[in-house]
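Participant: please work out how this folds:
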Amino acid sequence: MSGSTTLLIEIGQSWGWTGIAPVQVVKENPFGNLLAQDTNGKYWRLCPEEVSCEIIAESKLELDLLFEDRSFLDDWYMTPLVSLAEDLCGPLPKNRKYHPRVPVVLCGDYGGSNLVTVDQIDQLRFSGDIGRQIKDLPDGSEIELKVVE
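Facilitator: All right, here's what the predicted structure looks like:
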């Protein structure tokens, strides 16, 4: 099975609860953010560190327009954060992504000892599982995080 097929299957399994049914990954960045096209031609942004996956464009034309927007480009390329991550963690080995130990949605930050590299598939599983568990909680809710090995 090719890497892209594995990635599509994992997105569907780990994030399918959002409604995404991916057919292709269009872009990815060093933090594991993915732009994926679904079976209806819509484009989704999966953002593991923010534990989010949502439609950002209804068509290729809308996606192209997003990539002309400076604010979107700054957010997508994450240049200052990628530079910080490279300084703290070194260059990315194959199939690994930068990721906060404690996801941003759980009050983690992007700097210092909170940044690590993780296997991309593990990142998708971890963030998708957390997202599914907290999706109905109001912002600011207290949670108890249990790590089971």
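Participant: hey, let's count contacts and neighbours off CA atoms from now on
Facilitator: Will do.
Participant: show me which residues of the longest helix along the chain are buried.
Facilitator: For the chain, the longest helix by residue count, based on DSSP state H, is helix 120-134. Using 16 or more other CA atoms under 10 Å as the test for burial, helix 120-134 gives 120-121, 123-132.
Participant: same check, this time on stretch 129-149
Facilitator: Under 16+ other CA under 10 Å, the buried positions of stretch 129-149 are 129-132.
Participant: swap in stretch 26-38?
Facilitator: So stretch 26-38, judged by 16+ other CA under 10 Å, has buried residues 28, 30-38.
Participant: grab the nearest non-local neighbour of Leu81.
Facilitator: Here the nearest residue to Leu81 in space, its sequence neighbours aside, is Tyr110; by CA to CA, 6 or more residues apart in numbering that works out to 7.2 Å.
Participant: please give the structure of this sequence too, so both can be compared:
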Amino acid sequence: MTPSPAALLNALRSAWGWTGVEFAEVIAHSLMGHMLVTDRHGAFHYLDPDVGAVIALGDEAAARAHMALEETQVVWQADALVSAAAARLGPPAMGEVYSLRPQALIAGDYSPDMLIRIDLVDLIYLSGDIARQIRDLPDGAPVRLRSSTEGID
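Facilitator: Predicted structure coming up:
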């Protein structure tokens, strides 16, 4: 089932509200759960669940320019990851995307056995929670995962 716009916004506001962004609309999302969103002022932002960041882009022209960058397209399309995930896990169901297991999100481990299929709303909650918990930690700091999201290993 495809998540409703309201469900996506509720998840963004709850899980990523600590960033100060007042989410208003999801413009698009990739098969790896990256999102192009707007805030209540009409500014565009890029949500990257892999690195736990919401990147301010600015107006629509700035967002178009960012999305047209080759490096952005490589990350957005993630052809090798999507192919590996599809081969190992099958196509995502309606409302699902591919992502990394929680421990792989933290470690940056993009190996195919760390890929999962996950509901986009669940990924928003999970990645926002992880990003909030580790945002001030130095690289290499030990991390102990605590999440209320069930069924994700």
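Participant: follow-up on the earlier one: of the buried residues of stretch 26-38 of structure 1, closest to Ser52 of structure 1?
Facilitator: Using CA to CA, Asn33 is the member of the buried residues of stretch 26-38 of structure 1 that lies nearest Ser52 of structure 1, at 9.7 Å.
Participant: now which residue in structure 2 aligns to that closest one?
Facilitator: Aligned by TM-score structural alignment, Asn33 of structure 1 pairs with His34 of structure 2.
Participant: distance check, that match against Ala28 of structure 2.
Facilitator: 8 Å (CA to CA, to the nearest Å).
Participant: still on that earlier bit, among the buried residues of stretch 26-38 of structure 1, name the ones in strands.
Facilitator: 28, 34-38 (DSSP state E).
Participant: just put the residues you listed in CSV and tack on distance to Val82 of structure 1.
Facilitator: What follows is those, written out as CSV (distance: CA to CA, whole Å):
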residue, distance to Val82 of structure 1
Glu28, 13
Leu34, 15
Leu35, 18
Ala36, 21
Gln37, 24
Asp38, 27
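Participant: for these, which two are the farthest from each other?
Facilitator: Applying CA to CA across those, the maximum distance is between Glu28 and Asp38, 15.2 Å.
Participant: please enumerate the strands of structure 1.
Facilitator: Going by DSSP E, structure 1 shows strands at 22-28, 34-38, 43-47, 52-57, 96-100, 115-119.
Participant: nearest residue to Val54 of structure 2 other than its sequence neighbours?
Facilitator: Leu47 (4.4 Å).
Participant: neighbours around that neighbour, how many?
Facilitator: 23 (other CA atoms under 10 Å).
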